[in-house]
Structures are given as structure tokens and as C-alpha cells.
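Q: Just the structure for this:
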Amino acid sequence: MFSWFERRLDPYPQDPPRMPPRGLVAFVLHYSRGALPWLVLVAATSALIAIGEVVLFGYLGELVNRLADTPPSEFWALEGERAVWMAVLLLAVLPALNILSALVMHQTLLGNFPQRIRWQAHRYLLRQSLGYFQDEFAGRIATKLMQTALAVREVAMKVMDVAVYVAVYFAGALALAASQDWRLALPFAAWGLGYGILLWVLIPRLGRAAEAQAGARAEMTGRIVDAYTNIATVKLFSHSAREEAFARESMDSFLGTVHRQMRLAAAQDITLNLLNAALVGSSAALGLWLWTTGTVPVGAVAVAVPLAMRLNTMSHWIMWEFAALFENIGTVRDGIGSLALPRMVVDAPGAMPLAVTQGAVRFENVTFRYDADPSERPLAVLDGLTLDIRPGERIGLVGRSGAGKSTLINLLLRFHDVESGRILIDGQDISQVTQDSLRAAIGVVTQDSSLLHRSVRDNIAYGRPDASPAQIEAATRMAEAAEFIPRLADNEGRRGLDAHAGERGVKLSGGQRQRIAIARVALKDAPILMLDEATSALDSEVEAAIQAQLERLMAGKTVIAIAHRLSTIAAMDRLVVMDRGRIVEQGTHAELLAAGGLYARLWARQSGGFLVAAPDMVPEPLQA
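A: Below is the predicted model:
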């Protein structure tokens, strides 16, 4: 029975992820698709339970009157059938409705519903533009995702369960009291008015406090995670105290939102107690007065007073449920600001997979600015650049920081869209093909290759998930990683290829991470290869050993390489010299030296094989 209800809602729908709407109701409905029939069922059972409870209270008053007016010997003959139906309602119908409601809530919704939201939101965020992740703490994004999923569930379920139950129950109680005598309904109407005003005044404030608290919590978590992620830097600069102060600042901000929330909660509790005392007292006093004057039978008092006491008991629960509802609404609103953002780079309608037949690459009059504001028109990182790369040609990009080299690579990977011009691979405009197929055709090794916190085997096989053990072993040998991998071990006792690399590969040295990254790209075996300071983290001995392997890796591929050590790319087929977003020279190493231009000056300025930046150069933006 439990498993049947658990299977009613798929926690992992395979529909293509879409950007959620930014409106609160539309956002909740967007993530409630699929769960809506079960939410409606919860609302229906809640309404029926409320009606059943009110019917029982009404019968209680009639029963008191029957007991007062009917001789015991005639009671069952006159009242037996109705008593049996009330017993069925009490002992069978209401328990069955409660069981159904509990199974739907606990088995179908409470677990599957937020998991479904996490899954859909995570799939959308994975396809977000690179700039989105560069502008946010990873810990903050994860916190927003987790707390928003739970908040959406709570908003949807409280509206469909608690709000429906309370509305039906109060309406029924008011009607029942009025059916005895219209004056008995007055205390309930006055209480309902006061209760509504209390909800109207306090609950939205609690919602705003919750929204501020959600943002403060995410900021606090983000700062703490940032310190843990960069713990080596913290320790190298002996800045534990500084990080404490940095975290304390966000903790104080978070605690301030908690204090504001608790003040509102205390005001709510005090006011509600006064309202409840007035309801019970006035209901009892009015009922007794009407009974003593002979206006109503004793059964009316037996209905009004228990109803008032029941509402007294329920009111605190109702208030906290509504407070929690608005707190979760605040959390959802806060999450919308992070989750309901458009992708800056999207596949064109009808985009087809890229078909790489030769590997020719053409940059055609490409202009690009980071965060370009039409009113400000900042200096272009790339300015009308045109570059043709022949199939199988190996080119080296040369230039000081800010010349636009890494930006060129990022545009070819379509991490950003060009402002004007276009980029072609084998004649296909990359803006018109799918991003997944584009990046699948390009292998990249960067100077800061981070690894996933998974096994070394999984990190290498990331380039080709279906790779055989023999292919993985061949890739490790090619990357000169076969020697150190068997010596790796983690704190769980896993060794070699099974050892976990730690967050971003922190358990490995920079050179080891780089060799794993090279093995990963070797296994991918993409037709276009980009090397951005690929050997920068290697010592001279390992670099010399790996250069021959890199030659094998580059064989038959179109290669774009960047290196500040000009000696590492001097043997490329062609060197392309960039300055301030433009190509200023092209040729072989010997031709450029003979020309005596910028490349020759850069070569002459090298110290220890590294390129020294000129003081007048503007640093390339961080996105590059």
C-alpha cells in the first residue's frame, strides 16, 4: 500500500527543463505540475473532514436536546438510526478520509514533491550560462535550490490542505452556530473578523521577515562555504580571524532577521490569546443568557461552547500554519530571484547537432564586450577579429594579458555570444547548432583544471563515460599519470583509480590535477583541441616527458594553444599575435622573429621563458 502511493508521483520527470516564471503563483504552479491532482485530492479530503467534524458538533447539540426531552426507554427507537449513521461517520468515514489524506501527503507528496522540484531546478541550473555561476557563491546557489524546493512544497500543501480545512471548518462553525440562534453566531463572526485582521497585519510582515531571513541565511552559508573551499588560501595568509569577522558579519545580519521574526511571533501569540479568551467567554455567556431566557434549548449551548473551545485550540495551530505559509512564500520569493533567471546563451530554435567533418574554424569579423551596456560602450575585448584556421592546423595564440586570447577560446566554446560577426566550424555557424554537440567536439585543457569530488577513474572517464578499463589506462599513460595514481589513497581507504580527488581535486597536487585533466581530454578524443596553459602546473621534467605525448594527442586535430612560455608553442604551425583585441601579426616563429615586430619584442622580453606583461596593458576581464 505504501509503495503504491509512493509511485504515484514521479520525482524525476524527463520533460525538457524550462525557465520558471517570476510571478509567485505562476512559479509555484510551474513546479506543481504533475503534483496538482494529488494536491487537489488533499484539498478535497481536508474539506470533507472539516464538514464531517462540523456535522458531528451539530449532532452533539441535537443529542443533548434528545437526551433532555426523550425518556430513556424510547431513546433508541427514536434516535437509533441517526446515532448509527453518526457512528459510521465518526468510526469509519472520517478515519478513512484521514488515512487517505495521510497516505497522499506522506507517501506521495512530502518526499516526491520537493525532490521533483530539486530535480527540475537543478536540471535548469546545469544549463545556465557560465556567467551565472561566476556571479554567485556555489554554496549560496545550492542553499537557494534546497530551501526553495521545500518552501514551494509547503506553500502548495498548506494552501490546499490547511487553508481549505480552515475555511470550510470556520464557515461550517459559523453556519452551525447561526442555525441554533443568529445571536450565537455573533461571537464567532467577531472573532473571525479580529482573527482576519491579525492575519492581515502580522502574517505578511512575517513573510517579509522570512524572505529577508532566507537571503541572509544563503549569504551566511555562502561565506562559510567560500572559506572552507579556499581553506588553503586562508591558512597561507593566516587569515582565520579575518574569515571569522567576515562570517560574523553575515551571521549578525541573519540573527537580526531572526530577532525581527521572533518579535512578530510574540506579538501574534499575545494578541491571539486575548482573542481566544474573548471568544470562549462571550460564547459561553451569550449561550447561557439565551438558555436562561428560554430562547434556545440547552443543546444550543452544548454546540456553541465546544465549538468556541475547539476554535480556541485550533487557532494557535492555524496561526502558526499561516505564519509558516507566509514564511515559505517569503522563501519562495527569495528563491525566484536566483532560480527564475533567463539563460544568457540559449540554443537557437531548431538548432541541429554540429557535424565536424574536417575541423576548420573561422572567426569572421567578431566583436565582443563583457557586460556591454549600449549607453557606455566599453572597450571591446575583441574588435572586428577575423581568423581562419585550416583543418588539422596547429596555431599558437600569443599576446600579453588583456589581448583577448582566453576570450577567443570562450567564444568558440560559446560560453558567451558574440556582439557581432560569427564563428564557423566546417562552415556551420556555432550559434545555430546545439551547445552540447559543440562542446562535445572540442577538448579543452586549462591552466586551472578542477576535478570532481569523485574517484580518479570517474574524473578520467568524464571525457568518455563508456570508456573501457584499457582505454582509461592508456589515457593515464599518455598523460604521464600512471606512475603516481597507484600511490593515491583517501580517508575511506580507497586507493589508486578508486581514490577520491576531493573538492575541486584538492587532494592532488597541481601537476597531478593537470595530468588527470590531460588524460580526461585524451580519452575524449575530440576533433578540435584547445590548450590554455595546459602544462603551466607541471615541473620541467614532467613537462618535457609529456610534450611528446601532447604531440600524439594533437595529431590529426585542429589545435589552438595559449602559453605565456613562448618556447612551448614556438613549434606550432602558425603563431597568431594578438594585441588589444586584434590580430597584429601571423607567421611561424622564425618568420615573426625575422619581422622584428611585437612577437620579436615579446620574445626578447622573456625572463626564464615566461612572457612579461607591459605596464600599459589593461588586464583582461575576469570572465576570460
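Q: going forward, measure contacts and count neighbours with C-alpha atoms only.
A: Will do.
Q: Looks like Ala178 contacts Leu184 (just checking).
A: Yes: Ala178 is in contact with Leu184 according to C-alpha atoms under 8 Å; the separation is 6.0 Å.
Q: show me the contacts for the closest residue to Asp181 other than its chain neighbours.
A: Spatial nearest neighbour of Asp181, chain neighbours left out: Val296 (7.0 Å); criterion: C-alpha to C-alpha, 6 or more residues apart in numbering. Residues near Val296 by C-alpha atoms under 8 Å, 6 or more residues apart in numbering: Gln180, Asp181, Gly287, Leu290.
Q: Looking at Ala178 and Leu184, which is more packed in?
A: Per other C-alpha atoms under 10 Å, whichever of Ala178 and Leu184 has more neighbours is Leu184, with 26 against 17.
Q: Tell me if I'm right that that one and Leu176 touch.
A: No: the criterion here is C-alpha under 8 Å, and Leu184 misses it with Leu176 at 9.3 Å.
Q: Spatially central residue in the chain, please.
A: Centroid check for the chain by C-alpha atoms, centre = their mean gives Leu145 as the closest residue, at 3.1 Å.
Q: correct me, but it touches Gln120?
A: No: Leu145 lies out of contact with Gln120 (C-alpha under 8 Å); the separation is 10.2 Å.
Q: What are the buried residues along the helix or strand encompassing Tyr599?
A: If you go by DSSP states H and E, Tyr599 is part of helix 598-605. For helix 598-605, the neighbour count (16 or more other C-alpha atoms under 10 Å) marks Leu598, Tyr599, Ala600, Leu602, Trp603 as buried.
Q: For the first one, give me its contacts.
A: Counting by C-alpha under 8 Å, 6+ apart, Leu598 makes contact with Val577, Glu585.
Q: hmm, 7 Å instead?
A: For Leu598, no contacting residues are found, by C-alpha atoms under 7 Å, 6 or more residues apart in numbering.
Q: go on, the second one?
A: If you count contacts by C-alpha under 7 Å, 6+ apart, Tyr599 has them with Val577, Leu592, Leu593.
Q: Let's compare: structure for the following, please.
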Amino acid sequence: MIFRWFESLIDAFKEPVDVMPPTSVRRFYLFYLRQAWSAFAAAIVVGFGVAIVEVALFGFIGRLVDLAQGGPDVFFRTHGMELLGMAFVALVARPLLNSSHDLLVNQAIVPSLTNRIRWQNHRYVVRQSLAFFQNDFAGRIANRIMQTGSALRASAVQIVDAIWYVVIYTGSAIVLFAQADLWLALPLFAWVFAYVGLLAVFIPRIKHRSWLASEARSKLMGRIVDGYSNILTLKLFAHTRREEAYVADAMAEQTGKLRQMTRVTTAMDASITTLNGFLIVGTSALALWLWSEGRVTVGAIALSTGLVIRINNMSGWIMWVVNGIFEDVGTVQDGITTISQPRAVQDREGAMPLEVVNGAVRFERIHFHYGKQGGVIAGLDLAVRAGEKIGVVGPSGAGKSTLVNVLLRLYDLESGRILIDDQDVAHVTQESLRSQIGVVTQDTSLLHRSIRDNILYGRPDASDAQIAAAVHKARADEFIPTLADGEGRHGYDALVGERGVKLSGGQRQRIAIARVLLKDAPILVLDEATSALDSEAEAAIQDSLDILMQGKTVIAIAHRLSTIARMDRLVVLDKGVIVESGTHAELIARDGLYARLWKRQTGGFVAAEDAPG
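A: Coordinates of the predicted model:
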């Protein structure tokens, strides 16, 4: 089928070269357009044919008027074949060329190239560091990914179409006018220079203001999505008016930037419309005067008047196309600021997969400060034996969660190294490193997908029997069959809502445990895994955690010291260094920082000022 053939010309999901997209607008365009050069080359060729046919038809109208002066008998007998030829052009060649152009643009370029750009940008951005996403609105990042693809494609297609119409129409008109009488081309010559001059004045302003408007639109999108993503916080604190004002401020900024852009486009429109009026009047008046002097025929009057009116309409279209092109270029320029950023954490060249045999972990003189002055972790040494279960405790800001972040290589160390079975984590691939470490965090975030999809994140190729076994061990089979979403899906097929909001904290945590059980990684990190739960829910989940920890190297961080008191060894951090180490009983007997934290607990909770960070 013809549609499918054209749709197959560009593969939207072609594996990209994993490099940072260029930071300049010109090279950014070329980076993606080169990947679809054959489709654009065909569109350029077909576009040339379309423009030539259009001009030929207009040129024939003037000739037709002159040929008809001899009377119908002579006209049809002498010029019948020429009429049939132009009928073929109008009935066959023109529709065929236009259809080919539409198929190339609408079937090959619009859907596939747009989404190839989006797909490749997403693939690059999703591999950015954690800090990249923490420093921007998720909505703004997503908006820039989406709009950059469509804006780049739209402007590229418009440039191809506009070039031929401008060159062929204007060039052919000058030739046709000059053939009739050289003087007839003078108004068009003057118009071309004035038209180009106006574009040169207005377009740079439109481009700059379009970029500012696009930047403001991305900011507005980010604020709106941020509010929707945190709708519970908005309602709990009853700050609807405050949130409205927060969004209204960004909306007012975006409206102002958009108005500044549209002022320029309105001024350009008025200027070019006035200029076109001079072209129509000047060309028509000059053609009539030349006819009155016997220097041109009636056909030349019909041709010149009809063609300048066509050029007038075309110039208006070109003006809006050029305006649209540079508006899109501004959007692409805005997108580049997010997309074309170097990755802070990257696999080294030649990085090999991590191979875990025993699961021993060793931190050697590690330093990390999140780029801030002062220490978060400063010169820390820690060895965790294979199969050992250690608990990490300490006051807020001691560096406990940071220790987990650098182990997972969410951030790169400033100095020192981390070894797993004597393999430096900085020299292995990030994917293989994280595949060997199971993590249960305090703020369990589920994907807005089904229960089954969330659990399968632990092992995508797991069978239903393996899923059921993990769910049973996590004691999640007590509630999964009772779940239902708003669209009638039940049990494993029920969607959990954004970040899992349709489930209770205990339910989310059990799903997270089932997911990590299914993953069955040799190293396990529990980052305050039960701190968000009440005591009853924590007790219910503790058995699942005990099952989860069996046979693994475990690093556990907890608000509640009672949950890690049974660990093989406890490590006490303060200001990024280890100040104490030993079993619960040994540390209590030592009467140091751990003993003070333990004594300050009431009902198993650490006092607020000593809560971990």
C-alpha cells in the first residue's frame, strides 16, 4: 500500500548514536535532518516540480489570452495539441506532484521525523544524572522534549516549501515580465529588494522574541505540572489562591512575552501588505501604459496583473511561513538549553559489566560534597563483608543517604573509590551496577501503571509464578486481589495512580518489597524503608524485610533504631565520618552518640533534632 511505503521511509525508533546533541541551532538542525536527508531531498525535488507547474499554468493564462485573439476556428485548429498538453499538466502532472509532496511530508516526515527527534532526545535526557532532574521541573523537561521535535520538523518542512515558491515564483515572474517588456519587471525588482529588506529588519526580532516566549511557555508548563504533581500538598495546606497566583505570575510573563512577539509580527504584516499594494498598483498601471503605447499585448496585462496578485498572496503566505519558521527556531533554541547538556555521570569508555560473586562492598577514603562548601562525606572508610548486614545511623546531615547515592553512582565521587568484589564502581556500566543492587526507599514511588507492571520492574522477564511467589513473600497478596481502579481494572491489572497515590503507604511498600524480591540482587539497600509507616504497618512488613535480607549483603538506614538493632554491625556517622562501629549492645555499653540517640527515642522514634538526614 502506497501509504505504508512512504511511512516506512523514516524509522522513528532508529537506534541513535549516544552523543550529546549539538548546542548551536544550526548544528542541532543538521544533526537530525541528516538522518532523514533522502526524504528531504525527494521533497525538495518534488517541491521544485510543484512550483514550476504552478508558474507554467499562470504563464499559459497570459499566452491563452493572446492566442484567442485570432478567433475560435484558427485557435482550436492551430493550438489544439498545446491545449491538450496543458490539460495534461493540470489534470495529471499537477495532482501527481502535489500528492507526492503531501505523501512525503504527511506520511514520511511529519509523524516519523518528529517522533525520531523526540525519541532520541528522550533517550539522551533519561540517562542524565539525578541532579539534572532535581534542578528542573519535570513538566518543563517533558514539554521541551515534545515541542522541540515538532518545531524542528515543522520549520524544516516550511523552509523547503518556502524556498521554491520564493525562488521559482519571483524568478519566473521576472523572466516572464522581461520577455514582454523589460520595463514591466522594474516594479517587481523594487518589490523584491524592499520585501527582503523588511524581512531582514523584522525576522531577527521575531526570532529573539519567539525564543523568550517559548522559554516563558516552558516555565508556565513546569509550574502547572508541578502543582498537579503535588496536588495533595496544595489541598492539605489550603493554598489554592497562592498556587493560582504562582501560576498566574508565570502566565502573565508568558502573555507579555507573547504580546511582544505578536507586536512585531503585526507590524511586519502591515508593512508587507502596504508594500504589496504598491506592487499591484505599480505593475498594473505600468502594464496598461505599455499596452497603450503598443509595446505589450493584452495577454501581458492579464499575465502581469494575475501574477502580481498571486505573488501578493504568496508573499503574505511566505511572511507567515517565515514568522512560523523563526517561531519554531526559537522553540528549538529553548529546547536546546535543556536537551544539549553534558551528562554529569557517564560510563567510562570501555566500561565493563559488574560481576558480583560474593557481594563485598568497600568504601575507600571517599569524599563527596554535592558541589557545596563544607563536608558531607569526608575521607570515609568502610568495609562490608560479603553477606554482612550493617545498619547506618546518625543525626540529620551525617551523610547516610549520601553514602547510598554514591554507592549507586547517582553522583560521582570527588575522590576515593567504592569497590564491589574488588571492582571499582566508577569503571563498570551504571546499568550493571544498579542491576546488582536492590533498593527499598522511604518514599516509595510507583509508576502510574498496573500493579503487575510495577512489580515486573524488578525482573521484566519474570513468569506469573515468580511474580506470585514474590508477592506472597512480601505479603502483598493480602490486598492486591481487592484493588480496583476507576476504569474497572482489578487486581494485578489495576493502575496505582501517579507515584502510587491510590495505595496506602504500607501497600506501596509491600509492592516495592515484592519488586525487589523479584529482582533478587545480591546487594540490598534499605534506605529508611519503614520510616514513613506507623508501628503496626512496620511490624507487618518487618517479616517481609527479613525474608528480603536472607543471603544478601545489606546496608540499612533507619529512623527507628529498633528496626536495625538486630543487624550484624551498626555504623554511626556524624558529619560525614564514622564515629562509632559495633553491635547494638557494644554501642550502648560505650555510651557514645549511638547510646544518646537510643535514649532519646520515645516509642521507637528518634527525637526530631536527631532525625537522620
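Q: Give the equivalent position in structure 1 for Asp461 of structure 2.
A: For Asp461 of structure 2, the aligned position in structure 1 is Asp466, judged by TM-score structural alignment.
Q: Doesn't its match lie inside a helix?
A: No: under DSSP: H, G, I helix; E, B strand; the rest coil, Asp466 of structure 1 falls outside any helix and is assigned coil.
Q: Number of residues surrounding it?
A: 9.
Q: again with Trp4 of structure 1
A: 10.
Q: so what corresponds to it in structure 2?
A: Checking TM-score structural alignment: Trp4 of structure 1 goes with Trp5.
Q: my guess is its match is in a strand, correct?
A: No: read with three-state DSSP, Trp5 of structure 2 is helix and lies in no strand.
Q: what about the residue nearest to the centre of structure 1, which SS state?
A: helix.
Q: Show me what Ala537 of structure 2 lines up with in structure 1.
A: Using TM-score structural alignment, Ala537 of structure 2 sits opposite Val542 in structure 1.
Q: Once you drop chain neighbours, what's closest to that match?
A: Glu480 (7.6 Å).
Q: same question, Ala565 of structure 2
A: His584 (5.5 Å).
Q: Please say which position in structure 1 the one you found maps to.
A: Checking TM-score structural alignment: His584 of structure 2 goes with His589.
Q: So that match sits against Ala570, correct?
A: Yes: using C-alpha atoms under 7 Å, His589 of structure 1 is in contact with Ala570, at 5.5 Å.
Q: Those two: which has the busier surroundings?
A: Taking other C-alpha under 10 Å, His589 of structure 1 and Ala570 do not tie; His589 has more neighbours (23 against 17).
Q: where's that one relative to Gly402 of structure 1, distance?
A: 22 Å (C-alpha to C-alpha, to the nearest Å).
Q: To what extent is whatever residue of structure 2 lines up with Gly222 of structure 1 buried, counted in neighbours?
A: Taking TM-score structural alignment, the alignment pairs Gly222 of structure 1 with Gly222 from structure 2. Look at Gly222 of structure 2: counted by other C-alpha under 10 Å, it has 22 neighbours.
Q: got it, and Arg439 of structure 1?
A: 17.
Q: Next, find the distance separating the residue mapped onto Leu410 of structure 2 from structure 1 from Gly131 of structure 1.
A: Aligned counterpart of Leu410 of structure 2 in structure 1: Phe415 (TM-score structural alignment). As for Phe415 of structure 1, its distance to Gly131 of structure 1 is 8 Å (criterion: C-alpha to C-alpha).
Q: rewinding a little: from the buried residues of helix 598-605 of structure 1, which is closest to Leu538 of structure 1?
A: Trp603 (21.6 Å; C-alpha to C-alpha).
Q: any idea how far that closest one is from Gly402 of structure 1?
A: 18 Å.
Q: next one: Pro378 of structure 1
A: Distance from Pro378 of structure 1 to Gly402 of structure 1, by C-alpha to C-alpha: 14 Å.
Q: need the contact list for Gly299 of structure 2.
A: Gly299 of structure 2 neighbours (C-alpha under 7 Å, 6+ apart): Gly62, Arg63, Val65, Asp66.
Q: burial of the last one, as a residue count?
A: Pointing back at Asp66 of structure 2 there. With other C-alpha under 10 Å as criterion, Asp66 of structure 2 counts 15.
Q: helix, strand or coil for the residue of structure 2 most remote from its centre?
A: When distances are taken from the C-alpha mean of structure 2, Asp73 lies farthest, 67.2 Å away, according to C-alpha atoms, centre = their mean. Put simply, Asp73 of structure 2 is helix when judged by three-state DSSP.
Q: Brilliant, that's me finished.
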